[in-house]
Structures are given as C-alpha cells and as structure tokens.
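Model the following, please.
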Amino acid sequence: MSELNDFCSRHVGVHDETRQEMIEALGYERIVELIEDAVPAEIRDDRQMHLPAAMSETDALDLLKMLMAQNELVKPMIGQGYYGTKVPAVIQRNVLENPGWYTAYTPYQAEIAQGRLEALFHFQSMVTELTGLDIANSSLLDEATAAAEAVALARSSKPRGTTVFVSDKVFVQTIDVVKNRCEPLGIEVLVGDWKSVDPSAIDGLIATLVQYPDADGSVEDYAAFHQQVHAAKAKAIVAADILALTVLTPPGEFGADIAVGSTQRFGVPLGFGGPHAAYIACTDALKRKLPGRVVGLSVDAQGKKAYRLAMQTREQHIRRDKATSNICTAQVLLAVMASMYAIYHGPNGLRNIAYNVHYMTLVFASSVAAHGYRLVNESFFDTLTLEAPGQAEDLVEQALAAGFNLRRMGPDCLGLSFDECTSKDDVMGLLAIFGVDEPVMPPEEALAWDEVCERRSDFCTDPVFHCYHSETEMLRFLARLEKRDLALNESMIPLGSCTMKLNASAEMMPLTWPEVADMHPFAPEDQTHGYLDMLDSLSEWLAEITGFAAVSLQPNAGSQGEYAGLLAIRRYHQSRGDAQRLDCLIPTSAHGTNPASAVMAGFKVVPVACDEEGNIDVADLKAKAEASGAMLACLMVTYPSTHGVYEATIKDICETIHSLGGQVYMDGANMNAQVGLTSPGTIGADVCHLNLHKTFCIPHGGGGPGVGPIGVAEQLVPFLPGHHRMEPRDGAVCAAAYGSASINVISWMYIVMMGAEGLSEASKIAILNANYMALRLREHFPILYTGNRGLVAHECIIDIRPLSEAAGISVEDVAKRLIDYGFHAPTMSWPVAGTLMIEPTESESKREIDRFCDALISIHGEIQEIIQGQADAEDNVLKHAPHTAELVSSDAWPYRYSREKAAYPMAALREHKFWPHVGRIDNVYGDRNLVCSCVGMEAFAASQSGE
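The predicted structure follows:
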C-alpha cells in the first residue's frame, strides 16, 4: 500500500510488517495468493472499478463542502411530517457526535448495553404516556413505514380481513407507503373522507387510519368515529404528531388501538428526510405481535435492576415466513436523541415549546383572517391551510424571496407549518408578505381547538424527566449512560455478518453541517442541487461497485431493501404476464428477514436444503426450481454464504434459476468480502440490497440507523421504488424519496477517500484478518465451515458444542465470560445453534485480533479446568460471568474461585478494564414480569417485594 498518511492506511488496521507476518503465518508470501485460493476463480472480477481517485480526508471534506454548498437553505414551513427543531448542543455533542453512542451494536448482549437500553426504556415510557396507550416499542424507521407496520399489526388480529380505510387527510407519503405495502398482500386500501364513511358498510374492514392533527392542520375529535370502527370489529390507527400530543388529547383516550408517528421534532435534524425515529404504541392485547424491539426491565444475578430486550422470541423476523413484519432493526441513535430531548426539557419544557409554536400559529392565523383570508382549517395546532384564490402561487414566491418555504397547493391554496425554530420576527416577516401591518394578538391562553381535544392527563411522569434540566446535570447523565455500554471506542466488536468496522471521524463530521442537517425532504428541487448531486454520485459508484445498471437509495434499512428488491422482481414478472411466478426459493441457512420479506412481497417461500459443509444443496435447489417451473419467481441467496464461505457453485446456481425464468436476489450482508474482488452482477444476481451500515461505514448506532439501497440489473430498473416527489410517482417503500438521505454522506466520504484500490484492499484485509483469526483459534475450537484449502471468507464460525457437551457450559456462558475480558461476544448461535460467528473486519489491527484470540484461548483453558475437575461444574467463572466491580469489591464473595480470576483473567486487564454495569441478567424473570415503561415501575417494585 501507499504512504501511511493516506486514508486507506488509517482505515485498514494491518499493514507493513504485521500484515506480512499474518500472510506468512497462513503459508503465503503475498496476499494475492491468499485471495486466489480463498475466492473461487469462477467469480473473480479483475475489472478496474471506475471510481474517483482516492482523496485525503481534508480534500474529501473540502469537495463535499463545495458540493453541498449548492443547497439553498430556506426556512422550512412545509410541514407534512417534517419540522424544524433545535438540537440541544449537549445532545448533539455528547450523543450524535459521540462514538461511544454511535458505534455501539444492537443491545443483544444486555449486560454491556445498559446505557442505551435505559435510554430506549425512557423513549418507550415517553411514547406510552404521550399516546395514552399500554405499550410502545423502542422505535421504527419512519412514520410512513410505521403506519404500514400498524396495518400489518391490525391484520394479525383479523387475518381474513381484506380492506383498510385511510383518511384522505393523512400525509400523502404515508398513504403511498401503506398502499404499496398492502397491494402484494391483496389488501384493498380505500382513501376518502372519514367523516362520511360508514365503517360497518366496508366488507372485511381490518383497520382505519387517520392523521392527528391532519394534513391540512385540523385538530379533529375522532372518538365517535372510533366507536363505529370498533363496532365493525376493526382496529383504529392514529398517526399523531409527537409535539402536539403534549397539549392535545392522547389517541388512547379517544379509542385508538395503535398510534404511530415520528419523533423527528424532538431534537433530530431534518436531514433531507432522515434518519428519524418513528414510534408505534398499542393496546396490551396487541403487544405479543408488536413489530420491532421492546426494552423490558428485569434483574441480574445479584437482584439488581437491569434492562434487556424483552420477549425476543416475539421479534417478527424470527418467525420467518410466518412473520407479519420483516423489521429486525430500529432507529436507536435517533430514539436516544429524542428521549434525551424529552428528559432535558421535561414535560413542562415540552409543553412550553408546544404552546409557543401554537401561539405563533394563532397570531398568524388571527391576523390573516382579519385581513380577509379564509382558513380552510378552523382548528389547528401548528399548521394552517389558507385560501388565496388566484394569488396562492404568487404568495409562495414572495415568501420564498423573503426566505421561507411554504407548502404549494396550487393557485388557490397554500399551507404553512410553524415549529420550534419559528421566531417572532419570522411571524412578522410572513405577515408583511400577506399585507398585514399590525398583527392581531390573541390572549396567550387562547387555543385553536375544541375543548374536548385538550390534554388533561400527565405525561413523562417518571423522575428521570424531572432531574436533568441543567446542562451540567444532563452532561453527567449522558456520560454515566455512555460508560455502561461497550462500543467500538472501547474494543473490537467481532460480530459475524454485522461488519463492525471503523466509522471514521472525517466521514461523520458532515452530518451536522447545516447544509446537510437542515434540509426539508420536500424542499423545491432547485434548492437541493447539492444533495441530489451527492446522492446521484453515490448511486453511480455503488452501481459500479456492484456491477448493476442502477441503484435506489430510498430503502432506509436492510429489511426495506430486501422488500424493495423483491417487489421489483414481482412487478417485473407481472409486466411480462407472469403474475403466477410467486415461488421464492430460500436456503434454510438464510437470515429470518429473507422469508419474512418474501411473504410481505406476496411470494410463497420454498425452503432449500444446505449440505453438511453449510453450502446450498445444489441438487435440492435444482429439484425445487424445476418443480416450481413456471411458478418460479426468484432465489434469495447470501454471498459469501451465511456460514462464511465462498460457494464455488454460485454461478451454476444463478444460471439454473435464470434458465427457468426466475430472478436471483442477493442479500448483500456480506458485501464486505466482495468489493473489488467480485460483484453481485458478475456472479449473476439480478438485484442486491447493500447494508451501508456494514460494508460502507455508516455506524450501527446501537441498533440503527441503517441504509439498505438496492442495485438492479437493466431489466429491473423500471421497477425501482418511486415517490410522489420523483419519477416514477408510485412504489414508495418509505416516507422520503431518498430515505435516510443525510447519513449517505458517510458512505460518500468513505468511497471518495478509499478509491477503487483502497476498497479492494479493504476486502483483501478483511479476508486476511478472518483467516488469521481462524488459524489462531482452530487448535482450540473447531472451525465449522471452510472452503478451498481450509480457508474462510471474511468471517468464520467456531463450534462450541463439543466443549459444551464435555463441560456442561453453554455458548451463552462463553459470550458472557468474554465481557470479563472486555469484549462484545461474536454472533451467538446463528446461523448454527451452539456456535459463535466471528468477523474481525479490515479495520482491526493484529494486536487487537491477537488480544481477542488470547481471550478466547484463555476461556478455552477455563473450560478445560471444568472438564479436568479443577473447577466446579456449576460454581465457575463461566457460569457466573460477567462479574461487576460492585460484586468483586463487596465484602461477601460467594464463589469458590478467586476475585482475581473473576475480574483479571489476563494481565493486560490491569492496565485497562471495562466493567459491566450489571451481572448476568435473568431473561425468564423479565418475560414473566413484563415491565417496559416507567409507568410500570410500581408493578416492578411490587414484583420485587413479593406483593
């Protein structure tokens, strides 16, 4: 490689002497020889990727700054679900810009995730009390997809239902996504006036969906309507504005069964559409089928309060083809920001913000009404729709010249939405445009909604929402929570299939630039040239890397990418008169989202067997494909396989599917082992989703955000996701045209700084690191699956089962003991129960890889002590791991082994030690005593006292 001052050498963890040591340890002189043996010759692609030449960090930042400077920042008053908000500086600096928060992984290992789990618990509490419902999850992707998930949740209680009614006053992007989600399932979506519809007259009614306040801004009383909905044995869904709920009646108090919405205006930047944390809350009766993740409260081995993901077996994607949702992620980082915004302001502060927004809206409304303009909506919170016959467009243009983006609604109407960032000067400036010299000043206590819609119940009642209103206290609270989590700033996170690599500071810096953070997704196109150029460039580069004709950046998670890719295949077949092609072949080793996505896209799942080496059983695949015949739609395949091996038969597999008229969908989870060496297009795939939060450096954020764009071959290009803001206008899979647009700058920066050579080098080093690790571990743990010459791809699976049988320990015991050594456990018991799947990535140094291997080898020794009778079969360091500082320093020590062995099994830990905040968490107790919001703390206390 080149000089150490280039970015690639900063991104890649091994180089020079250590790199050569690892190559030689594997029996090679050059890395190219390793790659030739590891990557099948049949799929290798030696073409030169046509990408920009690699730039330094400084030059890349300067180029992006120049590009994004083309954006014209105009004060957004467009609304439609996106609003200006003030990100508290203490939250921006200590959460959004802090790698201790943004580089953490999904909190499956709860003992080292207590900080973000607590933050998410408070998010759930906030949502539960604001909506007046029984339970909330820890976030979804955006408001529109949350509404679609709510429809699926409602259908789970009425599976034979055929129809959903959606108010025509629901945001247009939400209507589009709900329609798109319902069509493959054969569900009819009726859109109309909720005031004139009779729910009892709609056959097979599953649910109704209304907006609160609605798209025109009206605050409506839906109580009587929801009584009719329930009489029709359907569910009532409300999409509700989170800030409005601080002053308006909660949906749960006027008959809603499910509430959804966005928490964007709780301190999360606009970001041209995302990422933003959506919420979903429901009644207790629906909780077992609630999509996404729920944080619950349990106890650890010492009886200390501990947070964990509750009811994990109810996560939808685990149910595979029986699932009603494919969601396996969340928007954790953004949900943390929203919860901290609520904690920082407290309920009184949130109400003050809401009343201030409303009062400015009221002043403007009263003033223009007195000047002769007619309000379409007489009731409102923050949004107005005005009639201005023949002059609406001119008023919008005058407002634009004065620095305001209003909502264009044609020649006779226009809309305005006020928000936290609207000042008194803004109101006066707008009134001047409408010809108003002297504003009408209503009484400060005046409200523009019916008394029945006024909130009377409390919210954010837990003490946490009342304690941290000074910056000093908030700073310390955030620091305490951060220290309870293990993230990449502490040690490597060697998760197989999850690619926890470097998220470089230079890649992250642009996120909070105003030209990136403050752009409304529905701003006029001529104000967004910088964003569009950046996104177009990224799409072109990803197409070049993957060997595809085009890429859509709209899907805002891997699960959404799967869904969008499968929809493209389905619509391609329909366009050719092959609507009967609905059989989707999926290997049994596939991630649960694959079959879940297939069912959502309207396909029938046909499982394909794997052989003893973990590869697709080609004979079984060919038999199943031939049996499907003219019914064959596609194959879903992950490459390299979920077992960490390059399957040499992959091209033959793709050709088999194509020969029978099917398409090949490739899960791009393992793209980290393809870039620059091969590509989905070269292999024969027709569509592939990419996890930009894996291969292309967007951080995991503790379980989100993610981006899951899809690349497609030429024949599928017409079937990429559309949006009402772009062409095609239908087929949207999420709310914004470009999904979580703002975080795409991270991947843009990564590609620009790495260049083609650097990207290829990253793949090679990922393979080198994985094989070096497998070499070091194989004497102690069997490597379950290997390819040519015993090599693996970018990850490997070690088999714990022989040791489990001999010593009576579980793979979970090994995972928890790794915490005592300062490491996050690898992927546990997937894709094979009783195993650990390990991926070191290209970013880790030989020193860190050796440190991790040393820890696992030391644990192997501890297991041998049990086998040899030197340690008790039950009272040993693995069974009681992890050990907290509180336990080790207590006067009482209940175990036969020493405190030193528990806490300092390796000498290096005396130099630096990560202490888990809690000991082993009791999962069974947590599920039997479900507490998932602060409002349930009394129940938790009662369960603790035995009442």
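
When you work out contacts or count neighbours from here on, use the C-alpha atoms and nothing else.
OK.

ok, and the closest non-adjacent residue to His469?
Taking Cα to Cα, 6 or more residues apart in numbering as the measure, His469 lies nearest to Tyr344, with 4.9 Å between them; neighbours along the chain are not counted.

Which parts of the stretch 201-350 of the chain are strands?
Counting by DSSP state E, counting those that start in this stretch, the stretch 201-350 of the chain has strands at residues 205-212, 235-240, 258-262, 278-282, 294-299, 305-310.

want to try JSON lines for those, with mean neighbour count and distance to Ser829 as columns?
Converted to JSON lines, the strands of the stretch 201-350 of the chain look like this (neighbours: other Cα atoms under 10 Å; distance: least, Cα to Cα, whole Å):
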{"stretch": "strand 205-212", "mean neighbour count": "28", "distance to Ser829": "37"}
{"stretch": "strand 235-240", "mean neighbour count": "28", "distance to Ser829": "37"}
{"stretch": "strand 258-262", "mean neighbour count": "30", "distance to Ser829": "33"}
{"stretch": "strand 278-282", "mean neighbour count": "29", "distance to Ser829": "30"}
{"stretch": "strand 294-299", "mean neighbour count": "26", "distance to Ser829": "21"}
{"stretch": "strand 305-310", "mean neighbour count": "24", "distance to Ser829": "17"}
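
Could you also give me the structure for this next sequence, so I can compare it with the first?
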Amino acid sequence: MTRTSLSQLEARDDFISRHIGPSESEQAAMLSKLGYASRAALIDAVVPPNIRNKSKLALGEFYNPMPEQEALSKLKAIASKNKVMKSVIGQGYYNTFTPNVILRNIFENPAWYTAYTPYQPEISQGRLEAILNFQQVVTDLTGMGIANSSMLDEGTAAAEAMTLIQRVGKSSSQVFYVADDVLPQTREIVETRAKPLGIEVRTVPASEVEALDGNCFGVLLQYPGVNGEVRDYREAVEKLHAAGAMVIVAADLLALTLLTPPGEWGADVVVGNSQRFGVPLGFGGPHAGYLATRDEFKRSMPGRLVGVTIDAQGNKAYRLALQTREQHIRREKATSNICTAQVLLAVMASMYAVYHGPKGLAQIAQRVHRFTGILAASLGQLGYTIANTTFFDTLTIQTASAEQLHATAESKGVNLRRVDASHVGISLDETTTRDDIALLWSIFAEGVTGATAPDLDALDASSQDAYPEALVRTSAYMTHPTFSRYHSEHEMLRYLRSLADKDLALDRTMIPLGSCTMKLNATAEMIPVTWPEFSSIHPFAPDSQTVGYREMIGQLEEMLCAVTGYAAVSLQPNAGSQGEYAGLLVIQAYHQSRGEGHRNICLIPSSAHGTNPASANMVGMKVVVTACDENGNVDLDDLKAKAELHSKNLACVMVTYPSTHGVFEEGIQELCEVIHSHGGQVYIDGANMNALVGVAAPGSFGGDVSHLNLHKTFCIPHGGGGPGVGPIGVGAHLAKFLPNQRSTGYTRDEAGIGAVSAAAYGSASILPISWMYIAMMGGEGLTQATETAILSANYIARRLAPHYPVLYTGHDGLVAHECILDLRPLQDKTGISNEDVAKRLMDFGFHAPTMSFPVPGTLMIEPTESESKVEIDRFIDAMICIHAEIVKVERGEYDRMDNPLKGAPHTAEVVMEDDWQHAYTREQAAFPVASLRKQKYWPPVGRADNVYGDRNLFCGCAPVSDYE
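Below is the predicted model of the structure:
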C-alpha cells in the first residue's frame, strides 16, 4: 500500500469539485456520448475562435481558488473594518429585530431562498400564500384596494407610481410635483425616471401642497415626512382631485398601524418600504418595496400580482395574475420593465406581520412613538427646540452646531441624521430601549450646565400622542385569521414548514430553466450575509464606518471587470431590469456628451427578452426590431440594412450573447463592428453570461455595456422571485457616466447619471455571496464551471434529440449552455402541449424548463454546471418517459383528453379518491418511474385555472370560511 505523504494530507478542501456537479469520470462519459475526447475539444467546437479568451482571467490575488474557511476568514477580516454603530439616521431605513424563527426558517433556509419565480403555480403554493399575506398586509395598512407582490425598493416604487398615474389619469400635463419632505433618495430616482420621458419634476413645500393650482398630473407626498412631520392632507387631496391631478403617498407601514391610512383620505397610489418589518438594514438592501392602488387600476399596475383561482378539481389555488410576463406580450409598449421583484424579503416582512399580528405591530408602534415623545420632552428640558410639531418616530432638532453634535454622537457609538448645519435628525425604532434614550439624552446634554438625567417614567406619564387627533387610525386591519393564529414560535415554525413543503426549490430538485441559470447557492457563500458587520450597517452611515463594505465592493467590481473585459462596473442596479435601464441611460448620456442627443434608435432582435424593448421604451428610445434567420441567429443582412437606414439616429443595439436561442452566433464581432461604424453603441445582455465566464468576454469582443445577473451567473439565490442584482459593466469611454446618488453624497463622477436604486450600492448585503463564489472558484474554477455548463447542456440536447427536436443549434449540432426543445410537431399530432409536459414533470418531482420563451410551443432547458450527472440523467429519463406517454396518445392507446399529461399534475387526493375514472392507472399517474416509490413529491394542487383566476380576480387572503 502506497503511503500518503504529509504534503498530500495537507491538501486543502477543494470547493470547485463540490460546486461542479459531474465528476471527472462522469464528464468523460458525457463527452463520450458527444464524441469528444476532452472538455477543451468540445469548447473549441462550440465557441467561435475569434472571440475566445487568449489569456487567463486577470483576477490578481483571487486567481488561485481559496478553500471555504480561508475565503470566509479573508472576508471576515474585511468585514471587521466596518463599524456597527447605533443608527438613528432613519430616512427610510430602521434597525429591526428579525424574529429568529423567521431568520432560521426563511432567510437561512434553502427551501425558501433557492426557489424560482412562481410561474408554475402548482409547485409554488407555499411562497404564493406567503406573498398573498404580504399583499393583504399592505392593502390593510394602506387602506387601498389592491397591492402588488413587492417592488425593488421605495424609490423605484415611487417612480413606477408616477408613470402609473400618468397612464391612468386624465390630465394632459407633464408636470409632477414632489413635496420637499419626501425622502431625498426617492426624489432622485423619480427625477432620473422622469427626465427621458419628458416629465418635469418640481418641488412644492409640504406645507403649501394645498395651494397648488392643479397644473400637474400628480403629486408625491411623504407620510410622515423625512423630517418627522405628520401632515393632514385631506383638503389638499380633495383640491388636487378636483383639478384633475392624482396623489401618490409614500407611507411608513409601521406608522400606519396608528395613523389614518392614506386610502381613507384620498390617495390614489401608496408606496413604501417594508424593511422595518424584520428585514436587516444591509447597507441599503435588499428590501421589499410595496405599491398599493385603487382597485380600478389593477390592470395597469406594474410588477407581479398574486391572485386566487381554482384548480382542475375545483379547489382553491394561488397563482400569478394578470400581468405575468407582460414584457413578452407588450414588449416596447410595456408599461414597466420589472421582471421579478423582492419576493424573499416580502415573505420575511409578511411573516413578521403574521408572527406579531395586528396587536403586536400596534404595540411596537406605540412603544416607538412613546419613546420618541419622551426623548422630545427630555431634549426640551435641555433647552433644545424640536422643529417638527408633530411626529411618529422622527425628531428634527435645532442646534447651534450640528457638527459638534455629530462628533459627540459618533464618539458614543451613535449615528444621527445629517440635516444641515443647524439641525440634526433622530428616528427611533423597535430596537430602542430606555438605555438608548438615556444615551441620546447624554449626547445632547454634553456641555449643558446643570443638566440632570430625566425621569423617563415621569415624562411618560405626562406625554401625549404627537400626531394630529384627526389622523388617529380608527379602522381595523389584518383581521384575517392568518394574522392571529401563529404567535407562538411552535405554531409559526409549523406554518413555515407546511408552506415550504408545498414548493419545489433547488434543495429538492434540479430546476432546468433556460435563461435563468438556477445554479448552486453554496452555504459558505450565504453565511456572511447574516454577519452583523454586513447586515447591521445603515446605507447612509459615514464612510469611515463602511471601509470594509467599500473594500469588498471594490474588489467585487474588479473581479467582474476581469471576467467581462470591461473597464468599470457599477453595482447599484438591484435587478437585471434595472441594469438594462441604467445601461441605456449611460449610452444616452454618452451620446448627449458628444452633442448627439438626437440618437434615439435602439435595434433589438425579434428573439430578445421582453425586458429589452421595455427598457428602451422607458428611456425614451424608439425600438426597431431586426429579424432572426431560420437558425435563430440575428439576420445580419437585415441588421445592416436597418443600421444604415437609421445611421444618423442610431443609439445602440441590444443583443443577448450567447443568443436567446442558446447558440454562440458566429457573427457577433461583425455585428458589433456594423453598429460602431454607424456611431452606435453595443449593449450585450448578460443573461447568458454563465456560458462566457473564462471563455469569452463581451467587453473584449465588441460590447460597450452589459448588465450581469448576479442572481444567475454569480450565485446569488433567486429567492422565489427576488432578490436580484443587475450590475452594469462598461467600456472605458462610458465609465464616467455610471450611476451616482448625489442626494446622499455618493458622487462617482460628476458626469454620471442619477440614481437608479434607493441605495448607492443597491442590494449591498448580498454582494458577499458573489465575492465568496469568485474567491472560492478562482480563475480556473470559473472557467471549468462555464465549460461544464456547456457540456451538460449539450449532453441533454444529444440524449433528448431522438425524442424531441432541438430547435436551434450551431455547427455540428452543438448548443451553448441551454437548448430549446420543439414540442410543436408533437402537439400538431397529439394535442399535447408544452404546458402539458411542464405539468407532467411535476409528477416526476421536477420543476418545468422555461416554457414558450423565446419561441411559443417550446421548452428551453439549462442544466448549469452544478447539477450532477445522476440528477441530469434522472431528468432525461423523466423526459423520455413523458415522450413515451405522448407516443401512446399518438397511437391511440391513450385518449387525447384523458391521459397522464392532460391530467397532470396529480395530487395525492386525486390519486386516492374512491372513484377513479381515468383510462390510465393510478400507478401511472403517481409513479411513472420506480424511483418515485422511494421519494415522492406530491403537488399540493391540481392544474391551476388561469382563465378563471383572471376573470374572478381576488388578490387577498383566503375567505375566513376556509378556516372555519
């Protein structure tokens, strides 16, 4: 027996082999099936040689992979450079307690964070119910008719609300007023969104809203205002409505447990943030924004909406309603480019509300308000003047020297809000204690002669509510039984488990969604997210306290530059759709800087993801569609003709690479050269970056700007429909135009565009996930991951080709990292659709591939590098078995309407019912392959009735009768 040397025994853990699913021997078997001797030979055949990387990734110190513990230690050392202070900055962000039962069983639970957007409702019932709870909480607290399933943040929710009321309102004005006490970061996003649409944003003093003459289409109000004032806007709203204008209110959900909801005093849209409902600060995100509006506007709402329908057996079922994938239907006419939102964070906020219930929330709000009143009284005793006469949780305090107070506060571990030279702000929250009040008092008492510590109980006895009596809430909220059943941890734990058990996420099964890259979200990558050094930092904390965050962010930007070939990266966009929008604004700013602001034509191939034309429309560009050839490639002759036709006004082209059809197009460099020759810029959509990392770089083969999906290629979890991060990489000539956030002091370059997200670094707290992934994989590991993803996709395509035609391939029948199966010939013969196959896969315990995108009647499959050959083969076997069932329909052995595919998915209740009347057996319905007898997932509902759900739209918690 050969003795193992000490140096061999000292070899460290290899993260790469645990991230990449197929072993070397399994990859060899897959390559043999494809007829290639090595993975390198396959990649040489798949990727055009003219775009191949000629050198190693320039990752510097991160080129060599780090073991898990080493990477965690290195990141911990960086995180330790942050200073966790007591923050009373407020301005839309608050300290909060995440109930541990929610922290452990949602935030840290892969059953919740690895799930996909619930486009397949039958296997998403748990998270759909949780989102419905969120909608109900928002609807109840705001007093509005309907709420959507979350927005990216408060600022973008306000911007979406602005365009919503312009669409549905009757005013022809292009003027939009923003009250001067609206959160400054919200105002900046509104201004960014308004400019390309020709909307004029004006400021109105909050105290003078009632005096507006109505020469506007809408007004944005803050309730309470950023300075703490709680204003009664009833008469102002009546006058605005009479003049034909509409009103948006940005409201604090916790305050609404005590204050009259905006829906009861005339608001048309209410927006805000649910962060203080148990979601950590996280340096600005991710947090779930919200948008609620009148019921009559529901068909014009942006974002997702969960509704209630029935399944095939007439039982209640939840589903996404109305706007599902609106961008793919309306494209450049879409009213919003939002593809997903912040589902995981909305789920956390909803469960915070469920856990505390209406009484618990009210108690938290009352305690916050009482402490604020006590603090105001104690500061009054010191001789300070409170600038706001009314308040809920925020005080603006006059002072002779704001800087001196900030210095004193920071020396005692506290951050006050910076207002101006003679004012400071304080916002209290649910974490505030008597000790905190004493600490804050001591800051203001510094240097005050004869100051004696206040008697808090005496101040409490004499304090009165500090908001107008006319605004005291009298209406009930959260009366549904869901909000009164789960207040004990045991009951809450079981409720969360019961919901998770209804869903299919990556912790159970492969999710083979094309274009969505559902890859491993490794535990080591997730751990740093909950470190207090990352989770407990306020987004507007002084730079001296965020050194570690900014170091990590700077390193991640450099990493992403290395893998994309771009000169600079901005991490501010907090979704892929926001990245698209920001990238187009950057292109627009570049043209304007050269005196070519007239360039407004955006060429987009007909195969593009629907957010591409929607984003172009949002920045005021005119979309010109270019054709694709019979192989799914961009038709270069048509593109050349249209580039020539629009040469003087050509702004850019938006193209996805590898193509939306899953092919490495040979002509990508020529396409870039054509656009550049006409003065345009090349936007390369990074949705398919998982096929490029280490193999080819868009910034090197002709791209000028790309957005990346960190929730795809770089391992941030999808979270059931969010969070996401959509940073943009740009060439050197565009770097100075990357987003700023001037309203909060973040100016990257004076030439840069305005903010596109509510925090300077977007969803900063989840960026450590991507940092960890790249650090643990290193340059060679990232390249191996890409090559393995391409290998796995080609293996699936080759094995399934005898059963389902592969719609588009490159030379030698090869695909990129995904493949499209064409079910249309089978449907023509049998009536079995791609939807039937998708639902039947649920009986096998699989999530369906991407359905009908980019081609109707097809399924697009992407395995990613993380799936083992065992799991891939299990999926292939299921697809082959389903094909055999389709053949039986074709032969007449199964009825065209009564067969396992049309009956799918089969619930346990259906299979166990006494009166089984189907022509196929119960066994065939439930156990089509033997392995399911050992491990079986039972879909909780039968096939959801989409038509019924849209005709009978109901978007709140189930009727009380369901609980009786």
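
TM-score of the superposed pair?
The TM-score (TM-score structural alignment, normalised by the length of the first structure) is 0.98; 938 aligned residues with a Cα RMSD of 1.6 Å.

Under the alignment, what does the residue nearest to His469 of the first structure map to in the second structure?
In the second structure, the residue paired with Tyr344 of the first structure according to TM-score structural alignment is Tyr355.

Quick check: its match vs Ala349 of the second structure, distance?
Taken as Cα to Cα, to the nearest Å, the spacing of Tyr355 of the second structure relative to Ala349 of the second structure amounts to 10 Å.

More neighbours: those two, which one.
Ala349 (28 against 24; other Cα atoms under 10 Å).

That one reaches Pro286, doesn't it?
No - using Cα atoms under 8 Å as the test, Ala349 of the second structure is too far from Pro286 to be in contact (12.0 Å).

so what's the aligned residue in the first structure for Val414 of the second structure closest to, chain neighbours aside?
With TM-score structural alignment as the matching criterion, the partner of Val414 of the second structure in the first structure is Phe404. Leaving aside its chain neighbours, Phe404 of the first structure sits nearest to Lys75 (4.8 Å; criterion: Cα to Cα, 6+ apart).

Could you list the buried residues of the longest helix seen in the first structure?
Longest helix of the first structure, by residue count under DSSP state H: helix 332-370. Applying a neighbour-count criterion of 16 or more other Cα atoms under 10 Å, the buried positions in helix 332-370 of the first structure are 332-347, 349-351, 353-368.

Repeat that for stretch 939-946 of the second structure.
939-946.

Pick out whichever of those residues sits closest to Gly831 of the second structure.
Taking Cα to Cα as the measure, Gly831 of the second structure sits nearest to Arg943 out of these, at 17.0 Å.

Identify the residue of the first structure aligned to the closest one.
The alignment partner of Arg943 of the second structure in the first structure, by TM-score structural alignment, is Arg920.

Now the buried residues of stretch 939-946 of the second structure in a markdown table, please, with extra columns for secondary structure and distance to Ser577 of the second structure.
Conversion of these to a markdown table gives the following (DSSP: H, G, I helix; E, B strand; the rest coil; distance: Cα to Cα, whole Å):
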| residue | secondary structure | distance to Ser577 of the second structure |
| --- | --- | --- |
| Pro939 | coil | 31 |
| Pro940 | coil | 32 |
| Val941 | coil | 32 |
| Gly942 | coil | 32 |
| Arg943 | coil | 30 |
| Ala944 | strand | 28 |
| Asp945 | coil | 29 |
| Asn946 | helix | 26 |
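
Would you mind confirming that Trp290 of the first structure makes contact with Ile135?
Let me fix one detail, which is that residue 290 of the first structure is Leu and not Trp. No - using Cα under 8 Å, Leu290 of the first structure makes no contact with Ile135, being 9.1 Å away.
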